[in-house]
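Chemist: Here is the input, now give the coordinates:
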Amino acid sequence: MHAKKSLFVLLLAVGLLSSCSVSKSAMKDRKTIDGYWLLKSVTYTGAQGNFKSQLFNDAPSNCFEGSSWYFRNNNSTGSYVLANSADCGPEERFIRWSILERDGMNSQLQFKFVDDRYKDISGSQGYRLDIASLSESRMRLESKVSVEGTPVTVVYEFIKNE
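Modeler: Predicted coordinates for the structure are as follows:
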């Protein structure tokens, strides 16, 4: 009887570990994203005209151009600081991030806001951005939104900042 109980506990532990594992692809993306990045530009595709947007319920898009981002792979934490101008707050914003894989679709970088001790301050609400392209030196993230019923893609172009 003791052997059956031990086998059950072992199988349960293996099942839990395998359900929490990260795929090789996601691990590779996480390692590539790890480090310091500069958000070089925020652009919009899919519609004509000028756009005024508030990104991540935080600040206008012009504050994000030139912002500094940090992603730490080993504990899924990070932060960003907006570009330095009178319209943009200089304080550091802390995030917890991960990679979400989707069958037949681009993986996504997802993040939520946390405090400086990495406790959730967003009520478990967060953001997902499609990883359109990713290399050791460049990252292109996209999010699809609707503006007055017209689909628009917000494009975030990052360069690695070593």
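
Chemist: For the rest of this, base every contact and every neighbour count on C-alpha atoms.
Modeler: OK.

Chemist: how far out from the middle of the chain is the longest helix that the chain contains?
Modeler: Identified as the longest helix of the chain according to DSSP state H is helix 2-19. Centroid separation between helix 2-19 and its chain, computed with C-alpha atoms, centre = their mean, to the nearest Å, is 34 Å.

Chemist: Skip ahead from it and say which helix or strand is next.
Modeler: For helix 2-19, the following helix or strand on the C-terminal side (DSSP states H and E) is helix 24-33.

Chemist: Can you give me the buried ones in that following helix?
Modeler: Buried residues in helix 24-33, counting neighbours by 16 or more other C-alpha atoms under 10 Å, are found at 26, 29-30, 32-33.

Chemist: With respect to residue 133, which of those is nearest?
Modeler: For the buried residues of helix 24-33, the closest approach to residue 133 (C-alpha to C-alpha) belongs to residue 29, at 10.3 Å.

Chemist: how about the closest one, what does it touch?
Modeler: 99, 134 (C-alpha atoms under 8 Å, 6 or more residues apart in numbering).

Chemist: Ok, residue 159 next?
Modeler: By C-alpha under 8 Å, 6+ apart, residue 159 lies in contact with 37-40, 137-139.

Chemist: re earlier: export the buried residues of helix 24-33 as a markdown table, with columns for distance to residue 112.
Modeler: Converted to a markdown table, the buried residues of helix 24-33 look like this (distance: C-alpha to C-alpha, whole Å):
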| residue | distance to residue 112 |
| --- | --- |
| 26 | 18 |
| 29 | 18 |
| 30 | 16 |
| 32 | 20 |
| 33 | 16 |
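
Chemist: One more, so I can put them side by side:
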Amino acid sequence: MKHTFLFVALAGLVFSSCSVSKSARTQRNLFSGSWTLENVSYENNSGNFKSVIFNDVEDICFEGSDWFFRDNNSTGRYTISQSTFCEGGDRFFRWSVVEPQQNYASQLQFKFIDEKRKDISGGVGYRLNIANLTEQAMTLKSNVSVDGELVTIVYEFTKK
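Modeler: Coordinates of the predicted model:
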């Protein structure tokens, strides 16, 4: 009897330590589904910017891209349309919501995988601050340094 109780208590502790908070579950559920990246813009600095995002393609190629997040297995993909300036196709990733530290926003983190869900990024991934997330719209932000100056890349999505 004591061993059974101890086992159940230990199993409960293990499962609770691996569980995701209610806030993170809510955000994961909101991410789930298909989105369109409508606009990529820049904040905190003036001038014209052109950047390669996620070490993939130029920022203009991301505008109009389709994104899909599957919350039951934490995988997703985004699709870039083929054009003269953009190498089109699907990019697959594994994603999660990172709980906020004190005074910080929650973050979306992801790393690239192949069609068989194997890591192809050597463990390198990306984190974007979740500035806004509703059932219909999402705004993500990432801070980068340009010539020693802070620039924030803003990604604005709408739900399909």
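
Chemist: hmm, back to that, so which of the contacts of residue 159 of structure 1 comes closest to residue 10 of structure 1?
Modeler: Among the contacts of residue 159 of structure 1, and counting by C-alpha to C-alpha, the member closest to residue 10 of structure 1 is residue 139, at 40.8 Å.

Chemist: who does whichever strand or helix holds the closest one touch, helix- and strand-wise?
Modeler: Using DSSP H and E, residue 139 of structure 1 sits in strand 138-147. For strand 138-147 of structure 1, the packing partners by 3 or more C-alpha pairs under 8 Å, 6 or more residues apart in numbering; DSSP states H and E come out as strand 127-134, strand 150-160.

Chemist: so where is the last one in structure 2?
Modeler: In other words, strand 150-160 of structure 1. With TM-score structural alignment applied, strand 150-160 of structure 1 matches the range 149-159 in structure 2.

Chemist: and the matching stretch, which residues are buried?
Modeler: The neighbour-count check on stretch 149-159 of structure 2 (16+ other C-alpha under 10 Å) flags 151-159 as buried.

Chemist: do stretch 66-86 of structure 2 as well
Modeler: So stretch 66-86 of structure 2, judged by 16+ other C-alpha under 10 Å, has buried residues 66-71, 75-81, 86.

Chemist: Now do stretch 69-77 of structure 2: which range of structure 1 does it align onto?
Modeler: Using TM-score structural alignment, stretch 69-77 of structure 2 pairs with 71-79 in structure 1.

Chemist: Touching that stretch from outside, list them.
Modeler: Under C-alpha under 8 Å, 6+ apart, the answer for stretch 71-79 of structure 1 is 30-31, 33-36, 69-70, 92-98, 118.

Chemist: Tell me which of those residues fall in strands.
Modeler: 35-36, 69-70, 92-98 (DSSP state E).

Chemist: And the furthest pair within those?
Modeler: Spatial extent of these (C-alpha to C-alpha) is set by the pair 92 and 98 at 19.2 Å.

Chemist: neighbour count winner among those two?
Modeler: residue 98 (20 against 15; other C-alpha atoms under 10 Å).

Chemist: what do we get in structure 2 for that one?
Modeler: Per TM-score structural alignment, residue 98 of structure 1 is aligned with residue 96.

Chemist: Next, the contact list for that match, please.
Modeler: Residue 96 of structure 2 neighbours (C-alpha under 8 Å, 6+ apart): 28, 74, 108-110.

Chemist: Recalculate using a threshold of 6 Å.
Modeler: Contacts for residue 96 of structure 2 were tallied using C-alpha atoms under 6 Å, 6 or more residues apart in numbering; they are 108-109.

Chemist: Can you tell me the closest non-neighbouring residue to residue 122 of structure 1?
Modeler: residue 113 (5.6 Å; C-alpha to C-alpha, 6 or more residues apart in numbering).
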